[in-house]
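[1] take this sequence and fold it.
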Amino acid sequence: MQNLKFALSGIMLFALVHNGNAQVNKSNFIKTQSGVKVSFKGSESAIDQDVYLDVITDKIIRVTALPYGDPFPSQASLVVVDSLQRQLKSFHVQPTDSTINLTTSDLIAKVSLVSGKVEFFDLSGKRIFSESKRNADAFIPDSYNGDPFYRLNQDFIVDTAEGIFGLGQHQNAIMNYNRGKQVTLLQYNTEIGIPFLVSTNNYGLLWHNYSITKAGDTRAFLPLNAFKLTSKEGEQGWLTATYVNKHKDDEVFLSRPESIIEYSYLTDQHKFPKDVKLVDSKVIYEGRISSPYSGKHVLHFKYSGYMKVWIDGQLVADRWRQSWNAGTFEIEQQFKRDEDHDIRIEWLPDGGESYFTLNWQSPIPTQRKNVFSFNSEAGDAIDYYFVHGQSMDEVVSGYRHVSGKAPIMPLWSFGYWQSRERYKTQAEIESVATEFRNRKIPIDNIVQDWSYWSEHDWGSQQFDKARFPDPAGMIKRLHDQNYKLMISAWPKINEQSTVYKQFSDNKWIYTRNIYDGRKDWIGKGYTSTFYDPFNKGARDGFWQLLDKNLFQIGVDAWWMDASEPDIHSNIDLNERKSVFQPNIGSSVRYYNAFPLQNAKGIYEGQRETDPNKRVFILTRSYFAGQQRYAAAAWSGDIASRWHDMKDQIAAGINFSMSGTPYWTMDAGGFLVENRFHKPNPADQEEWREMNARWYQYGTFLPIFRAHGQFPFREPFNIAPEDHPAYKSMVYYINLRYKLLAYNYSIAAKTFFEDYSMIRGLAMDFPKDQKGFNINDQYLWGPSLLISPVTEMGATSRVIHLPEGRDWYNFYTGKMSRGGQDITAEAAYERMPVFVKAGSILPVGRTIQFTTEQKQDLINLYVYDGADGEFTLYEDEGINYNYEKGQYSRIDMTYDNSTKTLLLADRAGSFAGMLKDRKFNIIFVDPAHGAGIDIQAKKSKMISYSGKTIQVKLK
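    Got it, this is the predicted structure:
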């Protein structure tokens, strides 16, 4: 960075430290082209450091702090866009006795000359956000594989009343992270780490670091024996662990003391009793625990198999996870100091390899209750972008200004998608496609999961000719039936594959896994590894495989599975790091960025190969900036259980509030309990009900996709036509298509205005603090309040109607006042959905696929009670002409005081645009309820040809 000396640069500044004791604070500052550098050396009140403020826009400032004299980091950023434009008119740097102040037209950043900490204020002087003073733990020298770096720690001061959201996708059912929670930003199947948060105080923070990072309450977890433990027999120091025959409860294999439960990885398997087969066992932990602290305790579980936990006789957890794919959950408990609590844990390991860890966090000390921290394994500097705005949407827009806009996904992607694990032959996939069309169930995309290749040829990206004799013909026939095809393309290559030598000879792969001889689980087992997307040659080579073998025969979209990379699900982190060695630096430094670079190669490859076809990438892992590569995430291999369905709600909302808008999950869940394979009547009905509820939820997401292990996931394989589950699934698939105009318009808003389609309640109702912590409701676009049903047998559920607007039942039009909790009807076939007063909601006709017919007739529901606006957006749906301005917009506004709807002149045009259409306007107010399931008694049909129309509604 070129430095321009400020008029006072180089002059030593002196300050008086608090408490009345005068001492010299040695620091100096230099104004730079884009900000200021403040240096500290030999100060008694601050560590030796250089602090840089770099102005990106009037509302975005980059802060970089590093040990004094270290060079400013020079590596090109993987997250920040190459074309980042500085959009500022001017800024001013002004020293005071105690601070260096940098002022833009929006905010003031102050560097303390006493401590070196940075604080942000609005122009009125109100503090927005602040660092804590950096101490000796801020920069701890470390290295890995010859790469020197620092372990980094930065504490920030937050308002205990604000809501903090984002940080990726996590399976802890937590909505608001400003509640003394620790979240690990780590790529792992079902976990996505994105180092960006957004606050209800209208700021955001992008932590510019690729390594594994802890955020929030970063204090180390405590082992089980940090509690005072008492066994079932009354002995001090352990719990009683009893290994019994799971088929005969009275047959005890072994009983032993256990005071630490730590079976996290394959390397921990030897800790289990040698003569006990876990697959035949039920393990019961019993005794009492007491804490040396009073307050909220958080118990952290990692587990596979079945897990039930009772505390003081109350069942507080009932979970299941398939043995190879350990999951996590948390239990919050209020304990008083030295008070005994009974604990009982029943664990059915459910497999040969078994995983169970229990540790905990003590109550937050008073002095840390308003501290939110980032603690990273590797980096050259504490480095973050502070983003300010007038709303949370404006903050997200600032994040995308730094890291890239999210393109509009293709129109077809807003239809229904069918997948299963897996279509094993060409005949299977074609027969399912035909069955959908014969039943007239709308659908746009069918998905080919893994193992379509020959058994030994993982990584070749070629179909097995024995099972898929004519893949090009198959894809053409699917296209002829108006299907798109998405295909699974792993970044994994077997040593026995036909492409291994090419990738190995070019040094495009990670070789350690090959030398270690670690085998996968396909057939006889094959040694395998992953290609290196940090290497441009490897990215190009990988895309060329996809292009030659799949894209050129018509594949439409890419499913990037195992993009963590999932070297092996259950080896420990140190082993994963030893296998994953990017060519640009150490695995510790770049651990979380693999999915970003993987998506980059595919996006750039396809856009160069065919600039006129929109890219679509579905990926299991995700990192900051990945939205610019037309990437959507799904939540990984979750379980087909009610608790997993509920956990996805907060996971998806926080992913969206991380600035990364496209998200979905396996509707129906991926992992399936044995009891559903050949179910008894009760289990059969639970399976059907759970899938019906999951489909209802999936309708209101950016991608609506059913997927999972056996049983097959097509609606007609879940339930017969006359069953309420089947009727519900088909109803919601049809509803998805009726809402196409709404959904596609908010997708366009996501590109043009950096909007978020999945919206935590706090985004639109930041004054309704109750909504900050609600983890099972969200807003879908500007109008719809979505409240999934996640309990078996429920026919109603309590929902919160945010304060500030009234709400209308989506199905009936009945109005309810905002600012209250209500018990809403939730019949088997319907999920509660409410519409915000002031909404303008376009609803189209039933169609079989997104391009079956142009939307020449739209029911336009207008909801009384507040002013409203909506922009109906259209373009060609398949290409990037919208980037060149080829699209149309119809701006609609509703004036609540005059009850007038205004449709403005259509703006813009594109090839094939529908020039004339009809709107059937349905006015909904407390006296005239109308909804999707209740035909309006009164409506007004108008013709629209692109010129302004005003319609009086009352």
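
[2] C-alpha only now, for contacts and for neighbours.
    Will do.

[3] so how far is K133 from the closest residue to N375 other than its chain neighbours?
    Leaving out its chain neighbours, the residue that sits closest to N375 by CA to CA, 6 or more residues apart in numbering is N153, at 4.4 Å. Distance, N153 to K133, using CA to CA, to the nearest Å: 11 Å.

[4] which one of the two has more residues nearby?
    Neighbour tally, N153 and K133, criterion other CA atoms under 10 Å: the higher count belongs to N153, 23 against 19.

[5] list the buried ones in whichever strand or helix holds that one?
    Secondary structure from DSSP states H and E places N153 in strand 147-157. Across strand 147-157, burial judged by 16 or more other CA atoms under 10 Å covers F149, Y150, R151, L152, N153, Q154, D155, F156, I157.

[6] equivalent analysis for stretch 705-718, please.
    Buried residues in stretch 705-718, counting neighbours by 16+ other CA under 10 Å, are found at R705, A706, H707, G708, Q709, F710, F712, R713, E714, P715, F716, I718.

[7] can you lay out those residues as TSV showing secondary structure and distance to K814?
    Formatted as TSV, these follow (DSSP: H, G, I helix; E, B strand; the rest coil; distance: CA to CA, whole Å):
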residue	secondary structure	distance to K814
R705	strand	30
A706	strand	31
H707	coil	35
G708	coil	37
Q709	coil	40
F710	coil	40
F712	coil	38
R713	coil	34
E714	coil	34
P715	helix	31
F716	helix	33
I718	helix	33
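
[8] any chance of those residues in CSV, with distance to Q684 too?
    Shown next, in CSV, are the buried residues of stretch 705-718 (distance: CA to CA, whole Å):
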residue, distance to Q684
R705, 22
A706, 18
H707, 18
G708, 16
Q709, 16
F710, 13
F712, 13
R713, 14
E714, 15
P715, 14
F716, 14
I718, 9
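
[9] which one of those residues is nearest L596?
    Minimum distance to L596 across the buried residues of stretch 705-718 is 22.6 Å, recorded for R705 (CA to CA).

[10] how much space between the closest one and I921?
    For R705 relative to I921 (CA to CA), the value is 31 Å.

[11] one more, please, to line up against the first structure:
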Amino acid sequence: MKNQLFLSLAATFLLAVPAVADTGKASVSIPADGMTCEIEFYTPDIVRVVKYPSAMTSAPEKKSLAVIASPADVNYSRKDNSGAVTLKTGKLTVSVNKKTGDITFSDARGRKLLREGDAVMTMRESGADKGSYTVVQNFSLDKDEPIYGLGILQNGKMSQRGTECKMIQGNTWDFVPFFQSLKGYGVYWDNYSPTWFRDNASTTMFDSEVGDCIDYYFMGGGNADGVVANMRHLTGDVPMHPMWTYGFWQSRERYKTQEELLEVVRRHRELGVPLDGIIQDWQYWGNNYQWNAMEFVNSGFHDPKAMMDEVHARNAHAIISVWSSFGPMTKPYREMDAKGLLFGINTWPESGYDGWPPRKDYPAGVKVYDAFSAEARDIYWNHLKRLYDLGLDGWWMDSTEPDHFDFKEEDLELPTALGSFRKVRNAYPLMSVEGVYDHQRAIDNDRRVFILTRSAFAGQQRTGANTWSGDVVSTWDSFRAQLPAGLNFSLTGNPNYNSDLGGFFPAAYNNVYGDNSAPRNPLFQELYVRWLQYGIFSPMMRSHGENIKREIYYFGEAGEPVYDAIAEAIKLRYALLPYTYSTAHDVSARRGSFLRALSMDFPADRNTHDCNDKFMYGRSLLVAPVLHAAYTPEDAISANKWLGLDNGTDNSAKVKAAVNFNDMKEHSVYLPAGTAWWDYFTGEKLQGGKTHSRPVKLNSIPLYVKAGSILPIGPDVQYATEKPWDNLEVRVYPGADGEFTLYEDEGDNYNYEKGMFSTITFAYDDSARKLTIGDRSGSFPGMIGKRKFRIVLPDGKSASVDYDGRKQTVKL
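    Reported below is the predicted structural model:
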């Protein structure tokens, strides 16, 4: 190709090059014919690799959007001989072969972790990024080496070996260019342009459309937790969410008036079914020309302040839908348009006409804002603050990928504040969400930022965001795909994940029975209950979808199996709240994970390496959701793979015979080897490394506790903070030594960052059958002084302990 610069590291490191140069305490530059490679240690087991044409006198200036860490003062040794340049810290060895240019990464014991293949940079000859490059880096993995990560993928796979996908943010596929291996290392590809990830028998590669250099981070860690910790070190730690966010959330597309929204909160309180969060979806602003006005312009919301006052008076919280785009009749549109801060891509909604299909002869004129611009982010917050001042408790930031219809290559040529749209495309969700987080943190330390968002990128865990998997369709296949999607996302360092419980598009379940009949359609009932039961063990338990009303009272009444199964699932969520909130502290303070692939805790058991149907919730609970219909047929509802849409015309979603959800069915589950397990509900002890069957009904939740676990159980409440934890049940599961730290704070401010929280560590000695409750550490305003713990064993035996903060030992 004319004027093409083609650089392959396979032939660039020559013996005649100048000597390796130190560029700093922990940085080395290796020049070669046509290419320079810079290796820079950030920690003893995190290293950055940058490659660029040697015609440049130094690496291109680049301020990473995702990486916020700075290189540390890392000591390393260097060995430079005729064959290789070898750099060694106490944890990693990085070796550059002078003949091939390949870099090999090994651990401290010399065990090879990863080896590079070819690196390729090809100059772009035209367009907005002319003079930049397409950048490709190949890696060579072991044949049977499982890898995880890449984001939220709807492919149903746990290990991503054999995956090929184009990483460009979409509705139901969120991409993070990061993978980690079961061997205990990870690779973060620091590029924001559309990128192909390909893994096949010969190579694993990242191939990005634009970059000024090849730029990636290799990190050790030793195991999955270590790799996640290193990724968080690079890209940011996780702030605590408010305690109330770990309760139950109800939502609908959409509540059309404030009375509809308030009715849900009132009915929950009347029925005694717990509720903490309610969400107002779109069009509270009026018509599509007023899209995302960030004001209650719709006449159905005549007094939004009174609405929020009642929500709070009933001890609930509300968040509201805001988008990355604005209609032409809105104040934000006019302000941003005057400053050239809007993109001209085709986005949602396409029509000003409120109906389906969209009337494109009445275009809405909605435009996406330039979230890469600091000025635009300021304007966004200034308008969002109107809702904040009304008392809204958080933000549902929808379409943060953003929606991009009728895609054309020239759309990527559009300018942003940080270069072409192509250059920064995939980081849009990070920039838009971080803008809101930073602005709210700047003015308020009394309310923790909470953001629910539809898309994500590396580093987004630092923004108080919980990402949901987009508008997925209401099918069993789609439901099953959510488990590995969330686990792989968590393995990128982003711990906060959820999905629309029941799926977003259930229209087919209505079609044959009439409007809003899906809650009484056994096919949807079974799917919804099983999805809801899975949601108990997500960082956010949120019921949501379009076309039907899915509040509990539409599924029947107390005493009926579907209603009861829903109520029991919600109540179990609250019973586990002390465990969940303590796990949230582990996530925030110790870089832990809520959703844990079984390979994280049981890597020696090969049966866990590609397990996509069960997981650990925290470090104690193994969740094995019922993922297949047992009472009804799994009717196939057509869906668009990328958008998650069903066509709404499938009439097959009809039950052909009576369904009795009280009938017993069988559910089998393989429990990992290396430990014993306890059935959470029956107290039966089970052996690991075996498959076990148990009878289940619709309300049954296959849940197992690892031997040695200590599990705090919360009081029966209607909302998260209704009752103090002054009389907790603490369940102890013998069979191994164990430890658990109970975490407590004020629940909804940032005083914990100042050390205002307390912890109590419970330690179980299995051989001595002894539980030690340690001295309480720390304090905070409102802390419980004296309390009771009721210690319970699986066989029901119990002991009561009065605790005043001082160490106690209990013989069991």
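
[12] coming back round to it: show me how far the strand holding N153 of structure 1 is from its chain's centre.
    Counting by CA atoms, centre = their mean, to the nearest Å, strand 147-157 of structure 1 is centred 24 Å from the centre of its parent chain.

[13] which residues does that strand contact?
    Strand 147-157 of structure 1 is touched from outside by 129-134, 137-143, 370-382, 585-586, with contacts defined as CA atoms under 8 Å, 6 or more residues apart in numbering.

[14] which SSE is immediately downstream of it?
    That would be, after strand 147-157 of structure 1 and using DSSP H and E, strand 164-169.

[15] corresponding residues in structure 2 for that next one?
    Residues 147-152 of structure 2 are where strand 164-169 of structure 1 lands when matched by TM-score structural alignment.

[16] how about residues contacting the matching stretch?
    By CA under 8 Å, 6+ apart, the residues outside stretch 147-152 of structure 2 that reach it are 158-161, 172-182, 457, 469, 485-486, 488-492.

[17] what's the counterpart of K296 of structure 1 in structure 2?
    Matched by TM-score structural alignment, K296 of structure 1 corresponds to no residue in structure 2.

[18] touching, K296 of structure 1 and E332? I think so.
    Yes. Between K296 of structure 1 and E332 a contact is recorded at 6.6 Å, counting by CA atoms under 8 Å.

[19] comparing these two, which shows the higher neighbour count?
    When neighbours are counted by other CA under 10 Å, K296 of structure 1 and E332 differ, and K296 comes out ahead with 16 against 13.

[20] tell me which helix or strand that one sits in.
    Secondary structure from DSSP H and E places K296 of structure 1 in strand 295-303.

[21] neighbours of E61 of structure 2, how many?
    Using other CA under 10 Å, the number of residues around E61 of structure 2 comes to 8.

[22] likewise G556 of structure 2?
    Using other CA under 10 Å, G556 of structure 2 has 14 neighbouring residues.

[23] structure 1: which residue goes with that one?
    Correspondence of G556 of structure 2 to structure 1, assessed by TM-score structural alignment: A719.

[24] name the element the nearest residue to that match once chain neighbours are set aside belongs to?
    Counting by CA to CA, 6+ apart, Y726 is the residue found nearest to A719 of structure 1 once chain neighbours are left out, at 5.5 Å. Following DSSP H and E, one finds Y726 of structure 1 within helix 724-738.

[25] contacts for that helix, please.
    By CA under 8 Å, 6+ apart, the residues outside helix 724-738 of structure 1 that reach it are 415-416, 441-442, 688-689, 691-692, 695-696, 699-700, 715-716, 718-721, 828-830, 843-850.

[26] of those residues, buried ones?
    415-416, 441-442, 688-689, 691-692, 695-696, 699-700, 715-716, 718-719, 828-830, 843-850.

[27] what about the alignment partner in structure 1 of D370 of structure 2, distance to R830 of structure 1?
    In structure 1, the residue matched to D370 of structure 2 (TM-score structural alignment) is D532. D532 of structure 1 sits 46 Å away from R830 of structure 1, going by CA to CA.

[28] what's the answer for G415 of structure 1, then?
    Distance, G415 of structure 1 to R830 of structure 1, by CA to CA: 20 Å.

[29] from the contacts of stretch 147-152 of structure 2, which land in strands?
    Among these, DSSP state E puts D174, F175, V176, P177, F178, F179, Q180, S181 in strands.

[30] the first one matches what in structure 1?
    Residue pairing (TM-score structural alignment): D174 of structure 2 is matched to I192 of structure 1.

[31] quickly note the distance from the nearest residue to that match once chain neighbours are set aside to Q696 of structure 1.
    Sequence neighbours aside, Q169 is the residue nearest to I192 of structure 1 in space, at 4.9 Å (criterion: CA to CA, 6+ apart). Distance, Q169 of structure 1 to Q696 of structure 1, using CA to CA: 21 Å.
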